[in-house]
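> dropping a prediction and its sequence here:
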Amino acid sequence: MIEQNNSFSYFHNSSIPLFILVTLLLGITACNQQNQVQENISEQPIPTQTPESDLTLNDVTLEEASEEGQMLWRVKSQRASYLQNQELIRVTKPEGELFQDGKVTYKITALQGEVYQDGNKIILIDEIEVYDIQNKVVIRGQQLEWLTEPGIIIVTNNITGSNEQIQASAQKAKVISKEKKIEFYGQVVAMVKEPVLKIQTEQLFWEIEQKKLLTNQPIKIEQLKDKNVIGSAYGDESEYDLGNKIATLKKNVQLLQTDPKVQISSDLVTWNMPQNLITSPGPITVLEQEEKVVLKANQGQGNFQNNTFNLSGNVIGVGQKNQAQLNSDRLTWYFENQTFEAQGNVFYRQVDPPFNVRGPRAVGQLENEKVTIEGGSSNVVTEIIPQ
């Protein structure tokens, strides 16, 4: 027998499986309809019914377990209304729990929602909050679809997601509980707290346990200091490691540094932010914007702590103002005084006045055509000084 109280509350402070609850609700509804035609109606209060619902209960707990008996999910609600024709239960101020291996992994709250009779889908609306207990991640939005069997939570409308390292906003977020992963879609903006970064893209995957942010969509990363941009990067694909604070960008990569003013282009670049290193294992182009010098090589690394850039493999340096050109096997560029040191098969040429020379090593400045070539078969030093 099911006991009622004056507030028409069933299963008060108790929990039962969803399919049992639905069966009981159907039974109660049928009994209520039969009792209404009887002349002698019991003085005991009957369950609340509205034109929209077949039965309304207070303080209800719905839950679902696996065939092995492990809890899958649980929803507590202040009020639950069963709609038989739609095969769902409408809940007010639901508080949900998602389980994995018998432990609560996510807690979910909202103002209202709908639990479908098969127990495989739950819809929540207004003031959504999803809390990842282990990783202390909070996701907020205005609408949620909870696919209980695969453990997937989809949140839409004014999405934010945050923990102690990152705060993100997007049009949609997809939480894949088994993979400890959150996928953000649509106008994604992620702010990383240390170092301060602003990441913009259309799709961003947050692998929480691996502490990585990944995307295969065009991305913009800005490094900020005192709210000013001091470096920015663009690419068609990216991976950012929140642990070691290294960004790896692929395809059509461009990096811009403000001090010194440098533009770097490549198809694969690693940006080590703690060490302020930018490395490319493949073809790379460096534009030194102050003096309009272009450097190209098969690979290179910029160290912006000491303001140098090392290039190797078919190095070409061109001063764009006077078209002076230097070729070598290796070259180190010093941004502070706009000088270089080149080694291996050095070849230098200039247009005005026409001149070219070869040697094993060279130092100097491309832009003002002041170059010293050292060595050679006669160990001669050639110094080129513009008129």
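Looks like it arrived, so ask away.
> when you work out contacts or count neighbours from here on, use the C-alpha atoms and nothing else.
Fine.
> which residues does I384 contact?
E369, K370, V371, T372 (C-alpha atoms under 8 Å, 6 or more residues apart in numbering).
> pasting the second one now:
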Amino acid sequence: MRKVIFLLSGCLLLSSCGGDVPQQREATTTKKQSPLILQNIVLTDTDRQGKNQLWEIKAKRAEYSRDRSSAVIRDVQAVFFQNGRKVMTVKAPRGEVRTVAREIFLFNGVNALLTENATTLKASSIQWSPEKDFLECTGPVELDQPKQKIHAKGKRLEGKLSANIFSLLGDVEATSTSEGIKVNAPRLVWNLTRNLIDGDQGVVARSEAKQILVTAPLATWDLGKQQVTARAENGTPVVAEQKLQDGWMQANQMNWNFSQQVFEGEGNLQARFGKPPQHFTASQATYNLATSQVQARGARYWREGETLSVSSLNMSTDLRNNRIKTSGGVTSRFVPNR
């Protein structure tokens, strides 16, 4: 059910406003209505069953089309609802309401606040189709979550307001201002409810302060745990580099925990650290950046330029002091120089 609330005035644009209309023109006017202009109005609408409210729109001016199927609105303040629940408030200079199709378009710079986690949204334009549960924004598009201190930007956004899951597309970058972490990908999917950001199609995560760079086909950024989990795909591994300690790791999966300053890698793991390089292969390993220690399982260790390597089920290595401790199935292998 639609409602139009007139706050000040409305005027039907005929040959004149307020004047008598000749009787011979009444039939023509009925068949082909003139545009309707309303000032300072509130528009509300519900779903086709008349149960759930879809939106409440305040506009300083609305001009309806001749068939009343749409209205161009100006100086817009709107509230969007999904399944009867308030999900977004929006401001825009201009827009269009398509009453029959039940769609809203907002243009010329849109500022919005998503109810979930008080996330702000900025975009050039927004299209919202509540019956399809679909939101699309064109860019540049920016998302900000002050609580987590996360800022994300891209060229386009699409998603579902009911689920609070949004895909940012086109040269996407997400930044943690508190941790100094940046994640880049062609696409990032932000689940506002679960505080997860998923990237695919080639993801790069970096810390310029700690000179860390991680590249992977797939990655998930857990904002609550302050951790990026990177994963291999189709034979392309995860690679991590740390220039401060000449560190390099490669594995099928890798967890980078920012707050604990720890890397955890597993599956076909290879690594080297320092100069001259100390090499590892392992099924699983944990590298602590703060202490420069490596804990590994199913590991093999050797130093570049030396002929002795050590293998064991469990291995603890102090990279700063070039010390290793081994236990379980320890074997040494001597490879003569050639």
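The structure has been received and is ready for your questions. None of these values were measured; they are calculated from a predicted model.
> out of the contacts of I384 of structure 1, which is nearest to Q299 of structure 1?
V371 (23.8 Å; C-alpha to C-alpha).
> that closest one and T270 of structure 1, how far apart?
Separation of V371 of structure 1 from T270 of structure 1 (C-alpha to C-alpha, to the nearest Å): 32 Å.
> and if you look at E145 of structure 1?
For E145 of structure 1 relative to T270 of structure 1 (C-alpha to C-alpha), the value is 38 Å.
> and what of Q203 of structure 1?
Distance from Q203 of structure 1 to T270 of structure 1, by C-alpha to C-alpha: 20 Å.
> what sits up against stretch 27-47 of structure 2?
Residues contacting stretch 27-47 of structure 2 (C-alpha under 8 Å, 6+ apart): 1-14, 52-67, 131.
> one more pass at 7 Å, please.
1-14, 52-67 (C-alpha atoms under 7 Å, 6 or more residues apart in numbering).
> of the contacts of I384 of structure 1, closest to A324 of structure 1?
E369 (6.8 Å).
> trace Q301 of structure 1 over to structure 2, please.
Using TM-score structural alignment as the criterion, Q301 of structure 1 maps onto T220 of structure 2.
> kindly apply the preceding question to V188 of structure 1 instead.
Match for V188 of structure 1 (TM-score structural alignment): V110.
> so its match touches T89, yeah?
No - judged on C-alpha atoms under 7 Å, V110 of structure 2 makes no contact with T89 at a distance of 10.5 Å.
> thinking again about what came up before, between V371 and T270 of structure 1, which one's more packed in?
V371 (22 against 19; other C-alpha atoms under 10 Å).
> my read is the more buried one is in a strand, agree?
Yes - under DSSP: H, G, I helix; E, B strand; the rest coil, V371 of structure 1 sits within a strand.
> give me every residue that touches it.
Contacts of V371 of structure 1 (C-alpha under 7 Å, 6+ apart): A362, V363, G364, Q365, E383, I384.
> quick revisit: is the closest residue to the match of V188 of structure 1 other than its chain neighbours in a helix, a strand, or coil?
Nearest non-adjacent residue to V110 of structure 2, counting by C-alpha to C-alpha, 6 or more residues apart in numbering: A92, 4.8 Å away. Here A92 of structure 2 is recorded as strand under three-state DSSP.
> what sits against the aligned partner of A92 of structure 2 in structure 1?
With TM-score structural alignment as the criterion, A92 of structure 2 lines up with A170 in structure 1. Residues near A170 of structure 1 by C-alpha under 7 Å, 6+ apart: N158, I159, T160, F184, Y185, G186, Q187, V188, V189.
> which ones among these map onto strands?
Judged by DSSP state E, the contacts of A170 of structure 1 include N158, I159, T160, F184, Y185, G186, Q187, V188, V189 as members of strands.
> how far off centre is stretch 361-368 of structure 1?
Put simply, stretch 361-368 of structure 1 sits 44 Å off its chain's centre (C-alpha atoms, centre = their mean, to the nearest Å).
> most surrounded residue in the contacts of A170 of structure 1?
F184 (29 neighbours).
> quick one: contacts for the closest residue to that residue other than its chain neighbours?
Nearest residue to F184 of structure 1, sequence neighbours excluded (C-alpha to C-alpha, 6+ apart): A173, at 4.5 Å. For A173 of structure 1, the contact set (C-alpha under 7 Å, 6+ apart) comprises I154, V155, T156, I159, I182, E183, F184, Y185.
> isn't the third one up against L144?
Yes - because the distance of 6.4 Å satisfies C-alpha under 7 Å, T156 of structure 1 is recorded as touching L144.
> between the two, tell me which one has more neighbours.
L144 (27 against 21).
> any idea how far the match of A92 of structure 2 lies from G319 of structure 1?
As judged by C-alpha to C-alpha, A170 of structure 1 and G319 of structure 1 stand 44 Å apart.
> cool, and N276 of structure 1?
Where G319 of structure 1 is concerned, N276 of structure 1 sits at a distance of 26 Å (C-alpha to C-alpha).
> what's N257 of structure 2 aligned with over in structure 1?
Checking TM-score structural alignment: N257 of structure 2 goes with Y334.
> and for R272 of structure 2?
By TM-score structural alignment, R272 of structure 2 lines up with R349 in structure 1.
> ditto for A152 of structure 2
Checking TM-score structural alignment: A152 of structure 2 goes with A233.
> doesn't its match fall inside a strand?
Yes - assessed by three-state DSSP, A233 of structure 1 belongs to a strand.
> please look at it and P218 and confirm they touch.
No - using C-alpha under 7 Å, A233 of structure 1 is not in contact with P218, being 10.6 Å away.
> more neighbours: these two, which one.
A233 (23 against 19).
> show me the contacts for that one.
By C-alpha under 7 Å, 6+ apart, the neighbours of A233 of structure 1 are K220, I221, E222, Q254, L255, L256.
> closest to D241 of structure 1 out of those residues?
I221 (13.0 Å).
> please name the nearest non-neighbouring residue to the closest one.
Per C-alpha to C-alpha, 6+ apart, closest to I221 of structure 1 is I199, 4.6 Å.
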